[in-house]
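> requesting a structural model of the entry that follows:
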Amino acid sequence: MKVLVFGKSGQTATELRRQAEVTALGRDEADLTEPDACAALVRACDADVVINAAAYTAVDQAENDEVTADLVNGIAPAAIARAAADRGIPFVHISTDYVFSGAGAAPWRVEDPIGPLNAYGRSKLRGEQGVIAAGGRSAILRTSWMFSAHGKNFVKTMLRLSQMRDKIEVVEDQIGGPTPAADLAAALLQVGAALADGHAGGIYHFCGQPAVSWADFAREIFAQAGRRVTVTGIPTSAYPTPARRPLNSRMDCSALMRDFGIAAPDWKSGLAKVLQELDV
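Presented below is the predicted three-dimensional model:
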């Protein structure tokens, strides 16, 4: 199976390149701020599946730069999806739990009403809508709280802070599913292969289980890493950010198991593998 990947150095794109023979396009080859050029690459390719693993992920920065966030996360994926649909090539796209409002405590289902709280979430929602409107065979995987041994992520930030502090405050009223990038990459490849074999696709959720707070995630990182750091949980209100974050990022991943046989990953096991790779 020939796979064309938009993205090269990000967490998911890196894992895709490690797990399969793919053609990965970095920003120098495929700049998502130029949607038409990205679409042209799809029209000229001989891929069996196209995966979009590139995105504008600076959540706080997006509040003052929504035009760029929308271009990269909304307009470009739609253009790529239309080009893939024109060629009859299946398209797999990554989205986010941030398309939801974060209300309540129940895991979000695919069919639940959307209501993003911030510019990043709005831009990702526009991407979802554009991919669906393209009309081709596609799958959208909403994920959350991604981590790996590379790139910028919560795990690496906590490890860095543990070298400087023995006490740290971490938000405890935001609950979600940490997701190993390696497991997400494997799911994307499996879904892509199924689409190439004729699966109809749709919108799905894929995130780590069990759900946990950022504070408890930090505690598990320090426990597995053998770092003696005391974590004090604080409310979101005590850690203001330019972009509002959803309090409830839990997601129901049962549809992905039902349609593809892909189970939600155990993030604690994924964390152990990442720490081993980082030689912690």
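> CA only for contacts and neighbour counts going forward, please
Will do.
> quick check: S237 vs I175, distance?
15 Å (Cα to Cα, to the nearest Å).
> who's more crowded, those two?
Applying other Cα atoms under 10 Å to S237 and I175 shows that I175 carries more neighbours, namely 21 against 9.
> how about the nearest residue to the more buried one once chain neighbours are set aside, what does it touch?
Once flanking residues are discounted, I175 sits nearest to S213: 4.4 Å by Cα to Cα, 6 or more residues apart in numbering. Contact analysis of S213 by Cα atoms under 8 Å, 6 or more residues apart in numbering lists V171, E172, D173, Q174, I175, G176.
> this one as well, want them side by side:
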Amino acid sequence: MNADFPTRASLIVTGAGGLLGREILRLAPHARGLGRSQVDITDRAAVEAILTPGAVVLNCAAYTAVDAAETDRDAAFAANATGPAVLAAACTATGARLIHVSTDYVFPGTASTPYEPDDPTGPATVYGQSKLAGERAVLDGCPDAQVVRTAWVYAGVEGDFVATMRRLERERDTVTVVNDQLGSPTSAIDLAAALLELADRPDAPRVLHATNSGTATWFDLAVAVFTELGADPARVLPCDSSAFPRPAPRPPYSVLSPRVWNDAGLTPMRPWRSALTDTLRRLSD
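Alright, predicted model coming up:
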């Protein structure tokens, strides 16, 4: 993970109150962080008021309630499609550059080899459909924009999967976790560092994938969390997805290929297990 970040005075982070936005601001305290209460990204005038020529906008704002989106389609599309479209148009009008964070959910989740950025999309959920609409709006509306897809992001606090496993380790004798969904657990701080590096690479490809390397199931990740906490990993029990039916189906396969990212000369992201170790050690300190 590269710790040498630009001292860019015109770095703007939208969605700054979220899991990823907070980590970006922790690594780049010079950036201007804007949460929902500071700017409505669906309001063109409000967005243009915060932009200056040459600014780089890291858009981390999103509607991420995957299950709720199935019955709250309008809210999901407002945040994940309309907002990015407004940001793209405003960046083009003011001479700013946009880096937009997207998701593995734009793919159908039925592959058996890592998804490349130009592979066919086909989201199976309203959340994924809204995020794909946002990607297209960004790429169509801002010639200099870049889209970065990621997956399985955690910081270990406030309700993400790793945070939940930390809590359940304290509260329960055993936990049951699905073992038939495969992805790449991604540290929010590693992803933040990757996005900050990309902020100084306008020449990089327009669509990229950024996750920690390697693959795991949710069961594997839970076992790793218990192990790092010094708990007996046998307390984590595997099951298949049918044990936890959800309104929105989860992708069975969410592995994103790092090839385009690495070929662009951007710093390869480290293995997910090393990133998890560092995250949990930092939290324990």
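> structure 2: which residue goes with the residue nearest to I175 of structure 1?
Under the alignment (TM-score structural alignment), S213 of structure 1 pairs with T217 of structure 2.
> again with L4 of structure 1
In structure 2, L4 of structure 1 lands on I12 (TM-score structural alignment).
> would you confirm that its match belongs to a strand?
Yes. Assigned with DSSP: H, G, I helix; E, B strand; the rest coil, I12 of structure 2 falls within a strand.
> contacting residues for it?
A31, R32, G33, L34, A55, V56, V57, L58.
> G104 of structure 1 too?
N248.
> under the alignment, what does it map to in structure 2?
By TM-score structural alignment, G104 of structure 1 lines up with A111.
> then R165 of structure 1?
That one, R165 of structure 1, aligns with R172 by TM-score structural alignment.
> and its match, how many neighbours?
Neighbours around R172 of structure 2, by other Cα under 10 Å: 9.
> then the one 3 residues further on?
A count of nearby residues for V175 of structure 2, using other Cα under 10 Å, gives 17.
> which non-adjacent residue is nearest it?
Nearest to V175 of structure 2 is V236, by Cα to Cα, 6+ apart, at 5.0 Å.
> how far away is that neighbour from A49 of structure 2?
For V236 of structure 2 relative to A49 of structure 2 (Cα to Cα), the value is 50 Å.
> select only the buried ones of the contacts of I12 of structure 2 in ChimeraX?
For the buried members of the contacts of I12 of structure 2, the matching ChimeraX selection, counting by 16 or more other Cα atoms under 10 Å, is:
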select :31,32,33,34,55,56,57,58
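> the contacts of I12 of structure 2 into JSON lines, with extra columns for secondary structure?
JSON lines is the format used below for these (three-state DSSP):
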{"residue": "A31", "secondary structure": "coil"}
{"residue": "R32", "secondary structure": "strand"}
{"residue": "G33", "secondary structure": "strand"}
{"residue": "L34", "secondary structure": "strand"}
{"residue": "A55", "secondary structure": "coil"}
{"residue": "V56", "secondary structure": "strand"}
{"residue": "V57", "secondary structure": "strand"}
{"residue": "L58", "secondary structure": "strand"}
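> in the stretch 101-250 of structure 1, which spans are helices?
119-134, 154-162, 181-196, 214-225 (DSSP state H, counting those that start in this stretch).
> run through who's touching the last one.
In other words, helix 214-225 of structure 1. Counting by Cα under 8 Å, 6+ apart, 155, 158-159, 162, 169-176, 178, 228-233, 268, 271-272, 275, 280 sit against helix 214-225 of structure 1.
> about what we covered before: which one of the helices of the stretch 101-250 of structure 1 lies nearest to D65 of structure 1?
Proximity to D65 of structure 1 (Cα to Cα) singles out helix 119-134 among these, at 8.4 Å.
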